[in-house]
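> Show me the folded form of this:
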Amino acid sequence: MAGSDIALPTVSIITVTRNLIDEGRVDAIRAALEAAQDQGDAIVEHVIWDGASTDGTVELLKELIAEIEARPSFVPIRFQSLPDKSLYDAMNRGVEISQGEYVVFLNSDDLLVSPDCLQKAREEIGSGRPDFCFGRTIFVEKDGSKRLSRERKVHSILQRIPFCHNSMLIRRDVFDRFGGHDLDLRIVADYDLVLRMLFAGCEYQMLSVPIAVFHPGGVSADQMKTALEMTKSWRKNYAPFFGGRTYSEDEMLNWFRIGQLPLGFCVNLLRQSRNRPQLRNAALHSLKVTLRRRLQPWRTWDYFAD
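The predicted model follows:
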């Protein structure tokens, strides 16, 4: 528990929307709004960025916000509706108009785990103020069943994002310093942002409290499209450690398929990250995974089949 003399960080919840009525997500956005309101004084505001909806969503949101603001007490809501280029552009724009010290992204059809999860996260962050931090996630499956994600560590980041984007809190000034999400990526810009922060030596903290309730699906469920974007991010971030080697797209797609990275890349990254322990741990983890899997020829991996 943070001491009473420590000013806890403020948090802005960022929710982006577009044409929710056409998508049949009216009940979902109502629930998301209430999830933010349930946090009480654990946050500073709820930012809603709408991408110029044309189906009546703007009017719906204004009505819902007016109902909330008529209550004796409520979490302040900052609402804006303007055209944007993509989901990640909308997220970036939502951050631009936010005022919290940290931001957390809450999709319009997702929820926060509990009314006190952000309060507990703030207490764990305390005076440490890491560049970003993350908690576990509750996944809701198609049959309605729920499962709590395994506890993951950042050292597995070189091959997969080890935690859910919606369960991550990022310091607003750090998000701005990195230019937010890369708009050249439409599926894995969240993963790419974490990679860029890690390679730059950002400090992170793993939280004990679960943060988000997440419904898997959407564009990221298309494994091939996801893999193609992953290779773009890998080439951008990993090229300095390829040792002058050029890898084809097919070669890099196979890295995704088998969950292994080239040994030469892992060794080069390990050698060049001696003064960056977090990156060194990630390189060592990927090296161990690759070696172990190569020594198990009787086993096969195919993440395209997942």
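> contacts and neighbour counts: CA atoms only from here.
Will do.
> Show me the helices in the stretch 1-150 of the chain, by range?
For the stretch 1-150 of the chain, the helices defined by DSSP state H, counting those that start in this stretch cover 26-37, 57-69, 87-96, 117-125.
> please give me the structure for this one as well, since I'd like to look at both together:
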Amino acid sequence: MKISIITVCYNSEKTIEKTFKSVQAQTYKNIEYIVVDGGSKDSTIDLVKKYKSMISQWVSEPDKGLYDAMNKGIEMATGDIVGILNSDDIFTDEKVLENVANFHLKNKNMDASVGNILQFNEEEKTVRKYSAKNWNPEKLKIGFMPAHPAIFFKRDLFKKYGLYHLDFTIGADYELITRFFLQHKITWKFSEITTTSMLIGGVSSSGFSSYQLISKEIKKALTRNNIKFSYLKVQLRGFWKIIGFLNKK
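Here you go, the predicted structure:
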């Protein structure tokens, strides 16, 4: 089983070498590693060239943003399954892709696996584990999605059901997950694998204005896919998270 891993980047010289090293350290070797750069002005491309022996394909050119770059990577991919590794993230250990491959091989009729992630701060201290153990697609209707980098999709799904929609600012991953899991009802399983350590503080995780924008885009994604939902529950999803946290204590 070939796994295509896609890293998109732009001016990522401060973090991307750790990303490359985490791919290089994987015990699973049937990896197609694709790097899509948006035309970086710093030394990112020098680092790409430094690690070119482990990179299957790469391109550096202007794009229309993060999701356009992801689409380019998916269209370049030839693997059986596809995963995303952001340019400031790393795999949690050297056996992540070996474990993912084994899980998919044991569940050959499964369209996607869903796992967990860790979040760390700039001091490299783990501050949160984001688990999908209790997640199910119905939770998309109230604004909850599994961590995007912990999902590994069969590549054929993108041919059947389409790529990321570029008219979303920070919610194209939410829309694609909604489209795949709710509209097309793909088959999936929780893998229990903690796949990725992510640097906290991304484009969709900071501030009230960001909260409002993602709320708007969640509603847009659900409406586009003809999913019935409550506007109020989506708007109050932060409240549901607090309740869920208190119930666990």
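> picking up where we left off before, select, out of the helices of the stretch 1-150 of structure 1, the one closest to Asp250 of structure 1.
Evaluated with C-alpha to C-alpha, the helices of the stretch 1-150 of structure 1 place helix 87-96 nearest to Asp250 of structure 1, the distance being 26.6 Å.
> quick one: the closest one aligns where in structure 2?
Mapped onto structure 2 using TM-score structural alignment, helix 87-96 of structure 1 covers residues 66-75.
> Check what contacts that stretch and list those residues.
Here stretch 66-75 of structure 2 makes contact (C-alpha atoms under 8 Å, 6 or more residues apart in numbering) with 6-8, 34-38, 63, 82, 155, 158, 163-166, 172.
> redo that, cut-off 6 Å
Applying C-alpha atoms under 6 Å, 6 or more residues apart in numbering, the contact partners of stretch 66-75 of structure 2 are Ile6.
> Okay, buried residues for it please.
Within stretch 66-75 of structure 2, the residues scored as buried using 16 or more other C-alpha atoms under 10 Å are 66-74.
> Then stretch 25-40 of structure 2?
In stretch 25-40 of structure 2, counting by 16+ other C-alpha under 10 Å, buried: 26, 28, 31-40.
> Repeat that for stretch 109-129 of structure 1.
In stretch 109-129 of structure 1, counting by 16+ other C-alpha under 10 Å, buried: 109-126, 129.
> do stretch 47-65 of structure 2 as well
48, 52, 54-55, 58-60.
> Contacts made by that stretch with the rest, please.
32-39.
> In CSV: those, plus distance to Arg224 of structure 2.
Converted to CSV, these look like this (distance: C-alpha to C-alpha, whole Å):
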residue, distance to Arg224 of structure 2
Glu32, 33
Tyr33, 32
Ile34, 30
Val35, 30
Val36, 28
Asp37, 30
Gly38, 28
Gly39, 32
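> quick revisit: could you redo the helices of the stretch 1-150 of structure 1 as CSV and give each row distance to Gly135 of structure 1?
What follows is the helices of the stretch 1-150 of structure 1, written out as CSV (distance: least, C-alpha to C-alpha, whole Å):
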stretch, distance to Gly135 of structure 1
helix 26-37, 17
helix 57-69, 28
helix 87-96, 20
helix 117-125, 8
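> Of all those helices, which one is nearest Met230 of structure 1?
Per C-alpha to C-alpha, nearest to Met230 of structure 1 of these: helix 87-96, 15.6 Å.
> Relative to the whole chain's centre, how far out is that closest one?
13 Å (C-alpha atoms, centre = their mean, to the nearest Å).
> what's the average distance of that helix to structure 2?
After superposition onto structure 2, helix 87-96 of structure 1 sits on average 0.6 Å from its aligned residues (mean C-alpha distance after the TM-score superposition for structure 1).
> Show me the residue at the heart of structure 1, geometrically.
His165 (1.7 Å; C-alpha atoms, centre = their mean).
> Please check which part of structure 1 the biggest strand by length in structure 2 corresponds to in the alignment.
Assignment by DSSP state E gives strand 188-199 as the longest strand of structure 2. Aligned using TM-score structural alignment, strand 188-199 of structure 2 spans residues 204-215 in structure 1.
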